[in-house]
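[1] Prediction below, plus the sequence it came from.
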Amino acid sequence: MSGNKKEERPERPSEVDGTAHLFRAIGKIIKVLRNNAGLSQVELAELTHCGEDLISSIERGVRTPQPDFLLLADPALGAGGVLTAAVDDVRQALARARVRHPDWFRSFAKAEAEAVALHYYAVQAVPGILQTPAYAEAVFRYRRPLYDEETIQTRLADRISRQALFDKWPGPTMSFVIEEAVLRRLLGGRDVLREQLRRIIEVARLRTVHFQIMPNDPDEHPGLGGSFTLLTPKGRREVAYTEIYGHARLIIDPEEVRMYTERYGIIRAQALTRRESLERIEKMLGEL
């Protein structure tokens, strides 16, 4: 390559597909409008009938601003129709995300969205539904074989769209048990991990969520077989889901599901309590 020729920079995901970028941009606009209106996050939360944590997450691009929220926020912020004008684009983006999951994942994505109870055990990475955009991008960008830029952005938008579950009311009962080693892995770098740990704390404080850490030092461990998810669809029996390198399996056999349920119960019994887990994450943040 000639020394006078600049090396072309690969397109960033947001330059290929603007879905995730749209949500981040709206979050930034809301923050500017809120500051200009002289409102705190708590005050905006009261005006839009939601939690302060949701406002913070939307402004940081961690949570998707739902159409109903935008319709309430526009007059509250004196936006003059700026946020209302984005409602149709947000609806279309959410609709695209709902149908773009890979074929092997669609059965689980549908079951997850409709579930009344969800329980996640993670040993490799933070569960997708908890991931920040930066953490999720690191997961997709550094996997092998490599994804192209369009696929990275599509998968990223799909993953973040799943977090709309946290905005549902009544929402599903949710629990997470994550291996401590996962939360110490510097995936994406220190700044990315810091943001991810703060996001976990934010979600773990929701009334519908129970969060635990499996510490690194137990002398026995019932879950070395890998990550799995237990979910209960409305009006149906509990099922289990596993996934290894794109090979997904939705398990419906009652006896096999029972074994996963039993394993999860023992894992939760051996994990740190909710309070201990949050204290452990705060300590991790202090060490970064």
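    Everything's here; your move. From a predicted model like this one, the values you see are computed outputs, not experimental measurements.

[2] Could you use CA atoms for every contact and neighbour count after this?
    OK.

[3] tell me which residues of stretch 244-263 are tucked away?
    Neighbour counts over stretch 244-263 (16 or more other CA atoms under 10 Å) mark 248-251, 257, 260-261 as buried.

[4] Mind putting these into a markdown table with secondary structure?
    Shown next, in a markdown table, are the buried residues of stretch 244-263 (DSSP: H, G, I helix; E, B strand; the rest coil):
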| residue | secondary structure |
| --- | --- |
| 248 | strand |
| 249 | strand |
| 250 | strand |
| 251 | strand |
| 257 | helix |
| 260 | helix |
| 261 | helix |
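
[5] State the helix or strand in which residue 231 lies.
    Element membership for residue 231 (DSSP states H and E) is strand 228-233.

[6] Can you name the next helix or strand after that strand?
    By DSSP H and E, the next helix or strand past strand 228-233 is strand 239-244.

[7] take the one below as the second:
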Amino acid sequence: MPGSRDLDPSSSPRALLGAELRHAREKAGLSQEELGQRLFVSGSFIGQLEAGTRRMQREYARLLDEVLGTEDFFQRNCAAAAKSKYPEHFAEAAEAEVQATEIREYAPLLIPGLLQTPAYARAVCRAYQPTAPEEKIEEFVAARIERARLLSDPTEPLLWAVLDEAALRRVAGGPEVMAEALRHIADLGRRGRTIVQVLPFDAGPHAAMEGSIKLMDFEDAPPLVYFEGVGTGRLEDDPAVIKHQRFTYQLLTASALSPKNSLAVIEAMAEDYAHEEHH
């Protein structure tokens, strides 16, 4: 069952909704598993709603009001809890990151959002939205950099990133921007704030060639994995899926360079970009 730290009503509308759900469920004398059965979901899914690692969808809000006798409370408050500064397909994953104690991510095409600098994020967001007004781009950049504040805590969450060499070779914003971006990653690694590994081209075929992986673990809630495509994404909590993706990630780390050698490669590439900009 989620711990009390996940149920701070002052933190967000979603946390308040989770706290109210737990209160209503216990008042009805139902366990998470029993309530889940009535909604045709798992008990762990109910726990994630209460902990705030899952967003409450409108269809579940309606069923909860019916089962728990809360009139239209959850339906009325569902919309407020769903408001987010992030794109719809990514919002739930971004909100789960805040609750995570460990995040393991494989990035095949670009530097992960939690490791991006403002200049790099700006170049990427502009590529996503080539016709968007400048103020809209700055909103995207601000939201992305705000996510990275998770790393201002000296210990949590653990962030372990495997970066494909392609993500480091694809120039976003020019050599100067890339030099800054790679130095930022190397600095986080040197300070022990993150574990970073580079998956080089000469590693050949590998277990995650079909896409990215983001695994998230929580203190008192089941783990989640996030899959992302172009303009789409989804969270999965199926134990079999989690087990398979965890094994895939282990294979990736075995194929990648060691953290020590990875930092050396990243720093060398940063110098190459800086030299390119200078000339």
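    It's in. Quantities reported herein were computed from a predicted structural model and do not represent experimental measurements.

[8] And the TM-score between these chains?
    Between these two chains, after superposing, the TM-score reads 0.65 (TM-score structural alignment, normalised by the length of the second structure); 191 aligned residues with a CA RMSD of 1.6 Å.

[9] any chance of the buried residues of stretch 244-263 of the first structure in JSON lines, plus distance to residue 185 of the first structure?
    Conversion of these to JSON lines gives the following (distance: CA to CA, whole Å):
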{"residue": "248", "distance to residue 185 of the first structure": "24"}
{"residue": "249", "distance to residue 185 of the first structure": "26"}
{"residue": "250", "distance to residue 185 of the first structure": "28"}
{"residue": "251", "distance to residue 185 of the first structure": "29"}
{"residue": "257", "distance to residue 185 of the first structure": "30"}
{"residue": "260", "distance to residue 185 of the first structure": "26"}
{"residue": "261", "distance to residue 185 of the first structure": "27"}
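
[10] Going along the chain, name the strands of the stretch 1-150 of the first structure.
    115-122 (DSSP state E, counting those that start in this stretch).

[11] typed the wrong thing, it's the stretch 151-279 of the second structure
    158-164, 194-199, 213-217, 224-229, 232-236.

[12] Which residue in the first structure aligns with residue 150 of the second structure?
    Matched by TM-score structural alignment, residue 150 of the second structure corresponds to residue 165 in the first structure.

[13] Let me know whether my guess that that match is in a strand holds.
    No. Assigned with three-state DSSP, residue 165 of the first structure falls outside any strand and is helix.

[14] Give me the neighbour count for it.
    17 (other CA atoms under 10 Å).

[15] Tell me the spacing between residue 68 of the second structure and residue 25 of the second structure.
    7 Å (CA to CA, to the nearest Å).

[16] if you count what's nearby, which of the two comes out ahead?
    Using other CA under 10 Å, the more surrounded residue of residue 68 of the second structure and residue 25 is residue 25, with 20 against 17.

[17] Can you tell me the SS state at that one?
    helix.

[18] list the buried ones in the longest helix along the first structure?
    The residue-count maximum for a helix in the first structure (DSSP state H) belongs to helix 19-37. Buried positions in helix 19-37 of the first structure, judged by neighbour count with 16+ other CA under 10 Å: 19-31, 33-34.

[19] Equivalent analysis for stretch 162-177 of the second structure, please.
    Those would be 162-168, 171-173, 175-177, for stretch 162-177 of the second structure by 16+ other CA under 10 Å.

[20] And those, which two are furthest apart?
    Distances among these were taken as CA to CA; the most separated pair is 162 and 176, at 22.8 Å.

[21] Residue 227 of the first structure matches what in the second structure?
    For residue 227 of the first structure, the residue aligned by TM-score structural alignment is residue 212.

[22] could you list every residue that touches that match?
    105-108, 227-228 (CA atoms under 8 Å, 6 or more residues apart in numbering).
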